[in-house]
Each structure stands twice: as structure tokens, then as C-alpha cells.
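Enquirer: here are the coordinates; sequence isn't available:
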């Protein structure tokens, strides 16, 4: 099968019902023709249908598919669209750098959802096959897809891709209902935890503190199914303030369980000004306050710095610790924990860092770590060892993320 540019030849765009019903079957036929002619070819499968598991709605998934397809369009090869919105690309192995760039752009689009390239691959949302080595596996993979496609059409379930449901945006009525439910709900099952750890050179972890946070998708699923809580940013911001108050209860409980471990939650600056936080503070035993850390978002802090400083002075006087979270590349030169009077600063990794890094940014990061201290600078969203090694190169010693969660613990001193 001769390759053409993906932009010139896109398979599966015929609007006739007969062609739509047999997209995977047509792809299977093409793959069967490749037998004995696989040398120098690579295939990629973006499983848009699995993005529902990461909390994306159908509209978002279609945008992701469009962006990825546009990135692939400059490569030599063929793009195939399947009934469930999945994309399969068959191209040339010699274009791997360009393919890596397309996949990197995809990961950058998903970074705010805490979905990295490593996550895409580990959870088999993004699959890659070197066909001269794994042709038979790819053939079996496509054959199974063709069977599922035919079954979906036979059962009349191919209208909406599997796993997706059309969700309504959060409105004021839904927010009021959610507020009522959260007032009385036990949110224990909605709470997740993740430790920020000091890592040894051989990647053994020593927890410094444990962050507790709510899973928004679990809140959706359990309390307001069929609603997209992230769609309306203004209402979502108010929702986070409601969740703040519930998480304070969790914070008090977790701090009371241990006499040593430091625990933290994310919280809005506005919540620290509320009467309910004052009530929480009055009920908190003085001896526990030093082990409670309040994490404030970088954007929240600098959008109203005067309110931040007022709240900061109050909570520090009461004995709480503070962390500035959510610091991206453009915030490196502005963060000084001594001037901000906070205990930790947390940098938010995303997969665009290696591409965007230059001498100027590298110097800013080096100076940030020097200014704030290697034991007080945390690199967050660490999904693989390469990210950790990147941070260590600049002197960072504290890390947080899914990869860190799976590392063995260092032995006690």
C-alpha cells in the first residue's frame, strides 16, 4: 500500500450509512494487504472512546480528535476514522520525530486534566505499533475492533460512542442542589490522597506531607450524575468554595489521627475570609495547627494579592502552614516564598516543558530553586522517572504525582 500524505488521503469520511457501518472492516482490509510489506511502517491508535474514563465529555473528545488529526496531517500516511470517534494512523517509521511531536501536542492539550503522555500510553488510550515487529498483534487488534463495530451497529448502539453520555452543564439550580447534598453527605469516598515526598538518588520516597483532595468526577457521578461540573467556570469556582468547607472537616480528622504527619488541602483565598473558616479555626486544637497546611493556587493569590496577604497573616498567626500551588513556566520569576511568607512552593509540570525550555527559562528555574530552597520546592504531576530526573537536575528534591505514589519507601533513619 503506497503512502500518501494524511492531509491528502483521509479514510472513513464518506457520509453514506453503508460506509460508516464498515469503517473498521475497511481498515481491516487495508491492514491485511500490508502483510509482507510492513517494513518501515508504524501505526498509532488514539482511543477517543476511552477518554470518557478520564472525565471528558463527547464534545471535548471530538475537539481532541480534531487537534490530533490536524497534527498528523503533515505526515505521510493514512488516517482512518472509526464509528466510535477513534483515530488510526498508519505512516512511516522514519517520521518518528514528527509523530512524537504530534503526540506531545496531544498531551499538552490534556495537561490540565492531569493526563500526561505516560498516562495515555499506560492506560492504552494511545497505542503505537512498529509494524515490522508487531504486525500480527496490530492485525489482531484491528480485527477485534471490526467485530465490535459490527456488533454495535447490529445492536443499534453505535450512535453515541461507548462510555460517553451527553452531560448538561452545571446551572444555578444544579449548584443549589449540589450544595444541599454536600451539606449532609459523607464525602469520605470522594476524597483522594497523594503525598509530596523527598526522593533519594535511587528513587526511594520519604513523605513530607499528604495532600487530601476531592475527585470532581466522583462528585459528579455520585451526587449529580449527568452534569458537567467543569463546564461553567464561574459556578465551578463557587463549587470549590463549598468543597473547601467540607474538606476542612477531612483535614481536622486526618490531622487528629497522627501526632506527626503533616496534612494539606487546597483552599480558596476567599474561604479563608469566611465565617465558617473562623469557626473551624476556633474549634481546631492549637497543638494540631502546626501540622495543617493550606495550599493556595498561584492564580488565586496574584489575582487579588491584597486579600491574600490579609488571609496569610491571619492563618500564619494561628499556626497554619502555607503552600503556593499551580506555578507554571510563566510564574518562575515571580515566586519567592520568603517575600510571600509561605512554607512551600509547588511547580506544576506539563509535557510542554521540554519543548519550551530555553536558556532563559532554565536560568529562571535554577534561580527559583536557589531562592526558595530545594527542600521547599515541589515538582507536581510527576508521571514518570524522566520528569523526576529533570527536576533533580535543577536541584529539586521534593516530588508529587502518580509515579511517586508507586515508588518504594526509604527506610527510616
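Expert: That came through fine. Please read these numbers as outputs of a predicted model, since none were measured by experiment.
Enquirer: okay, CA-based contacts and neighbour counts for the rest of this
Expert: OK.
Enquirer: for residue 244, give its distance to residue 130.
Expert: To residue 130, residue 244 is 48 Å away according to Cα to Cα, to the nearest Å.
Enquirer: next: residue 338.
Expert: 51 Å.
Enquirer: residue 244 and residue 130: who's more crowded?
Expert: residue 244 (21 against 18; other Cα atoms under 10 Å).
Enquirer: enumerate every residue touching the residue found closest to that one once you drop the neighbours it is linked to in the chain.
Expert: Of all residues not flanking residue 244 in the chain, residue 267 sits nearest, at 5.7 Å (Cα to Cα, 6 or more residues apart in numbering). Taking Cα atoms under 8 Å, 6 or more residues apart in numbering, we find residue 267 in contact with 240-241, 244, 294-297.
Enquirer: need these in TSV with distance to residue 324 and secondary structure, can you?
Expert: Below are the contacts of residue 267 laid out as TSV (distance: Cα to Cα, whole Å; DSSP: H, G, I helix; E, B strand; the rest coil):
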residue	distance to residue 324	secondary structure
240	17	helix
241	17	helix
244	16	helix
294	9	strand
295	6	strand
296	5	strand
297	6	strand
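Enquirer: distance to residue 304 added to the residues you listed, as a markdown table?
Expert: Listed next are these as a markdown table, based on distance: Cα to Cα, whole Å:
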| residue | distance to residue 304 |
| --- | --- |
| 240 | 17 |
| 241 | 16 |
| 244 | 19 |
| 294 | 17 |
| 295 | 16 |
| 296 | 12 |
| 297 | 12 |
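Enquirer: out of those residues, which is nearest to residue 68?
Expert: Using Cα to Cα, residue 297 is the member of the contacts of residue 267 that lies nearest residue 68, at 30.0 Å.
Enquirer: residue contacts, that closest one?
Expert: Residue 297 is in contact with 266-268, 324-327, counting by Cα under 8 Å, 6+ apart.
Enquirer: reformat those as a markdown table; add distance to residue 368 and secondary structure.
Expert: Shown next, in a markdown table, are the contacts of residue 297 (distance: Cα to Cα, whole Å; three-state DSSP):
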| residue | distance to residue 368 | secondary structure |
| --- | --- | --- |
| 266 | 22 | strand |
| 267 | 24 | coil |
| 268 | 24 | coil |
| 324 | 13 | strand |
| 325 | 14 | strand |
| 326 | 14 | strand |
| 327 | 11 | strand |
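Enquirer: try it against this one:
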């Protein structure tokens, strides 16, 4: 969240709006193409604040509390409106807060309609960022450019006029995620990790099977630290992914810190299987003792070690040794983050991995409409449906495609929604394209 968005009520409003618009542009540039399942709610405070000016500060307090969640961002827009961006999993919380704000201004004619997710009212307008991020980015850039042209740059951040007036940077162009990670920058980040309390950064996501009645049945829980959230917390201006070798070193350091908390989190898991994201180096290092001790204390659970393919390929002999070590200690091994092409060549049996985790994407959907789709189906059958997890299932169509491939285990925000709401998977006819059917 832009720290001035909700708290700076005494500074120059023009400068404040410029700063927040610049932050919105940077956030959209940083996440363009990765906003499936995200929404934005435009709260039109400009229309109502005069009707109850004393309610403005309580409204800001409510929004500030909401924005403590790193997945929820709040940006100031021209004329005093606010934009609340969030993932669909946080939709109910956002609607609840917006409804509380509406009631603060209930005498205003713009506030007569209750707030419903995705339903536009005079007070709140909704945007689906998966489809509208590009147009919103263009609007924000144009609005900012118009303002700077009209004021001759007035309101720009000190030293920031050149960047704010520059053309938009698109993904794939240098600088779209921030400054490159350097060895010196990595050293500072590692020092910061040593001091930080990472217990609040650990996230959980369930892995489920779909029962005959459509209800999802949790069979596993993945414990992980969301790198994107962590980056926003400790290094929002640094591109952690700009150098793969430095990034691997960063995640190895992160692993060592995460293992400090792992015992308590494994104890809190209520599924028969729990999976941990680790580096190969962590399995072979002294920090793995904490993981081993946690597994011993909870021997009734299957503990799975999730290893990224790029980490494995960077040092295959080390992986082979780590895999044997893990198997001897009773752990299962999962190869993580496999896209469509990787699923065509990674051999679970030759690598002696217990699980593969596929990543659903439009690319995989396109692949399945080609001859390679039949090859992928055959490979999944050969590996065993219970050994393949289809991840990033953000809608019913992804689950249906996975089922058509032969997958039996699913993970993603769509399943999170079903579990939270207690509703069954109920695919519609258009959730499965003809080329995916058997």
C-alpha cells in the first residue's frame, strides 16, 4: 500500500495523488499478466465525503486496517477516489469493509444501495484485473501524463520527474520489476532476513481431491513463503528474479530462516500430508535438522519436500544425493513448478520423484489442443494419477482440464474458495472445451 494513501491528510493533495498514481502504475507494470483472479474496487469518496466529513477519518482507519494484508493494495486516484486491489479470496473482507464505510455515509443518496461483490453502484465500481489491467494501466499513465503536462511537473516526487514522465515499461523490458539484484544488495537482504520475524509470512494452501458429489476433500497442505509478498515487505524496489544465481542464494537463506518456525506450522496442519518448499542445498545443510525433528514428532503425517526444477538442474548430482538422503529419512520428494513443456520431458520415474506438480496455464490449454496433448495424457497415466498435482487452478475450467488429463489432485485459489464456502465443484458445460474431452 502507498503509505500516504490513507494517512497523509495534511500534505499537498496534488503531490499525494501523483505519488499514488505512480505507485499504481509501478504495481500494474510489475504484475501485468499475473492478475488472474484479482479485482479492483473503485470507492468514489469524491461523491460523498462532503455529506459527512467527520466520517472520513473512520473510513480511512477501516481501509488502513484492511491494507495490512500484503495482498490488498489501496491507491489514491484524482479527486479523492480510492482504488482497492485484491485477490478474489479476499473479496468477502473487502466487501464487508466497503459496506461498513457505506453505512458511515448512509444519508448520502449515493449510498443507498448495499455493496455486493462485482456489482457496480453509485459508490463502488468494480474491475476484473485479469481482463482490464492493460486498460487500467493505460488510463493511469495517461492521467498522470496529463497532470504533469498541465502543471509542468508540479507534484512529482523529488528527483522522480524523468521516470514519471517516461513511457510505460512492459514486462520483458529492463526495469519493469525494479532495480536488478546485485551481490551487495543480496548481502543487505540476507542481513535483513536474519533480523526479520518471518513467522507472519508463512502461507498455507490445501491440496484436494474432488469427491463424487463435487465436494473438495483436503488431503495435503503446502507451507510456503510467498516471494512476491516478501519482496513487497523487505525490498519493493528490487527485482529479486533478475539474477537466477543470486535468487537461488536468497531462497537458500530464506529456507534456513523458515526452518526455524517449521515445527509449529507442521503441528498445526490438519491434513494427512504436508509439503514444504525447500532448496536442494537446504536438505544437505545443517538447517534440515529442524525439518527432520518436526517430521519425527509428527510421524503420522506424510512430509513432502518440494524442489524447483531449476534448482535440480543447476546441480543434478547434488539433487540425486539429496533425494536419496530424503527417502532414507522417510520423506517424499516432489518436483515443483512444471509448465506444459516441462511435463512433456520430465520423467518422474527416472528421477525417482514421488510427485510432480504441474502448473495450469493458458499455454497448457493451447498445448492440449495439439498432438502433444495425447502424449501428455499418456505420460500422466504412466506416472500414476495420484502422483500428479495440478496447481494454480483458479477456476472450474482448470480443474476440468486436469481431470480430462487424468489428474486427481488439485490446488489453487478456486479450490480455496470452495473449501471456505463449503460449496461443491460444479462445472458448467463451457468449462471443458471439446479438444480436452476424452
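Expert: Done, it's in. Values in this document were obtained by computation on a predicted structure and should not be read as measured data.
Enquirer: superposing both, give me the TM-score.
Expert: Scored against TM-score structural alignment, normalised by the length of the first structure, the superposed chains reach a TM-score of 0.60; 293 aligned residues with a Cα RMSD of 3.7 Å.
Enquirer: just to revisit the earlier point, quick one: which of the contacts of residue 297 of the first structure is most hemmed in?
Expert: Neighbour counts for these (other Cα under 10 Å) peak at residue 324, which has 26 neighbours.
Enquirer: list the contacts of it.
Expert: By Cα under 8 Å, 6+ apart, the neighbours of residue 324 of the first structure are 295-298, 342, 344-346.
Enquirer: for the stretch 201-350 of the second structure, which segments count as helices?
Expert: For the stretch 201-350 of the second structure, the helices defined by DSSP state H, counting those that start in this stretch cover 227-234, 244-258, 262-268, 280-283, 288-297, 309-314, 316-328, 340-345.
Enquirer: residue in the second structure paired with residue 275 of the first structure?
Expert: Under the alignment defined by TM-score structural alignment, residue 275 of the first structure is paired with residue 286 of the second structure.
Enquirer: I meant to write residue 254 of the first structure there.
Expert: Residue 254 of the first structure maps onto residue 265 in the second structure, by TM-score structural alignment.
Enquirer: distance of its match relative to residue 39 of the second structure?
Expert: Distance of residue 265 of the second structure to residue 39 of the second structure, computed by Cα to Cα: 30 Å.
Enquirer: my guess is residue 208 of the second structure contacts residue 217. True?
Expert: Yes: counting by Cα atoms under 8 Å, residue 208 of the second structure touches residue 217, with 5.1 Å between them.
Enquirer: so for the two, which sits in the more crowded spot?
Expert: Neighbours were counted for residue 208 of the second structure and for residue 217 using other Cα under 10 Å; residue 208 has more, 24 against 16.
Enquirer: in contact with the aligned partner of the more buried one in the first structure, which residues?
Expert: Alignment note: residue 208 of the second structure maps to residue 197 in the first structure; criterion TM-score structural alignment. For residue 197 of the first structure, the contact set (Cα under 8 Å, 6+ apart) comprises 205-209, 398-400, 404.
Enquirer: make it 10 Å
Expert: 204-210, 378-379, 397-401, 404-405, 409 (Cα atoms under 10 Å, 6 or more residues apart in numbering).
Enquirer: could you list every residue that touches residue 218 of the second structure?
Expert: Applying Cα under 10 Å, 6+ apart to residue 218 of the second structure gives the contacts 205-210, 270-273, 409-411, 415, 419.
Enquirer: so which of these is the most crowded?
Expert: Within the contacts of residue 218 of the second structure, most neighbours by other Cα under 10 Å means residue 415, with 30 neighbours.
Enquirer: mind listing what that one touches?
Expert: 205-210, 215-218, 392-396, 399, 421, 423-425.
Enquirer: quick one: it is in a strand?
Expert: No: according to DSSP: H, G, I helix; E, B strand; the rest coil, residue 415 of the second structure belongs to no strand; its state is helix.
Enquirer: please pull up the equivalent of it in the first structure.
Expert: Using TM-score structural alignment, the partner of residue 415 of the second structure in the first structure is residue 404.
Enquirer: any idea how far residue 270 of the first structure is from that match?
Expert: Distance of residue 404 of the first structure to residue 270 of the first structure, computed by Cα to Cα: 31 Å.
Enquirer: residue 409 of the first structure now?
Expert: Counting by Cα to Cα - residue 409 of the first structure and residue 270 of the first structure are separated by 37 Å.
Enquirer: do residue 206 of the first structure as well
Expert: Residue 206 of the first structure is 33 Å from residue 270 of the first structure, by Cα to Cα.
Enquirer: what of residue 131 of the first structure?
Expert: Per Cα to Cα, residue 131 of the first structure is found 55 Å from residue 270 of the first structure.
Enquirer: these two: which is more packed in?
Expert: residue 131 (24 against 14).
Enquirer: so the more buried one makes contact with residue 32?
Expert: No: the criterion here is Cα atoms under 10 Å, and residue 131 of the first structure misses it with residue 32 at 11.9 Å.
Enquirer: anything in contact with each of the two?
Expert: Residues touching both residue 131 of the first structure and residue 32 by Cα under 10 Å, 6+ apart: residue 139.
Enquirer: would you confirm that residue 391 of the second structure contacts residue 337?
Expert: Yes: counting by Cα under 10 Å, residue 337 is a contact partner of residue 391 of the second structure at 8.5 Å.
Enquirer: rewinding a little: between the contacts of residue 267 of the first structure, which has the most around it?
Expert: Among those, the one with the most neighbours (other Cα under 10 Å) is residue 294, at 25 neighbours.
Enquirer: what lines up with that residue in the second structure?
Expert: So, by TM-score structural alignment, residue 294 of the first structure is matched to residue 305.
Enquirer: distance check, its match against residue 13 of the second structure.
Expert: 50 Å.
Enquirer: what of residue 333 of the second structure?
Expert: Applying Cα to Cα, the value for residue 333 of the second structure to residue 13 of the second structure is 54 Å.
Enquirer: more neighbours: the two, which one.
Expert: Between residue 333 of the second structure and residue 13, counted using other Cα under 10 Å, residue 333 has the larger neighbour count: 24 against 15.
Enquirer: give the contact list for the closest residue to residue 328 of the first structure other than its chain neighbours.
Expert: Among residues not flanking residue 328 of the first structure along the chain, residue 348 sits closest, at 5.6 Å (Cα to Cα, 6+ apart). Residue 348 of the first structure makes contact with 111-112, 325-329, 378-382, 400 under the criterion Cα under 10 Å, 6+ apart.
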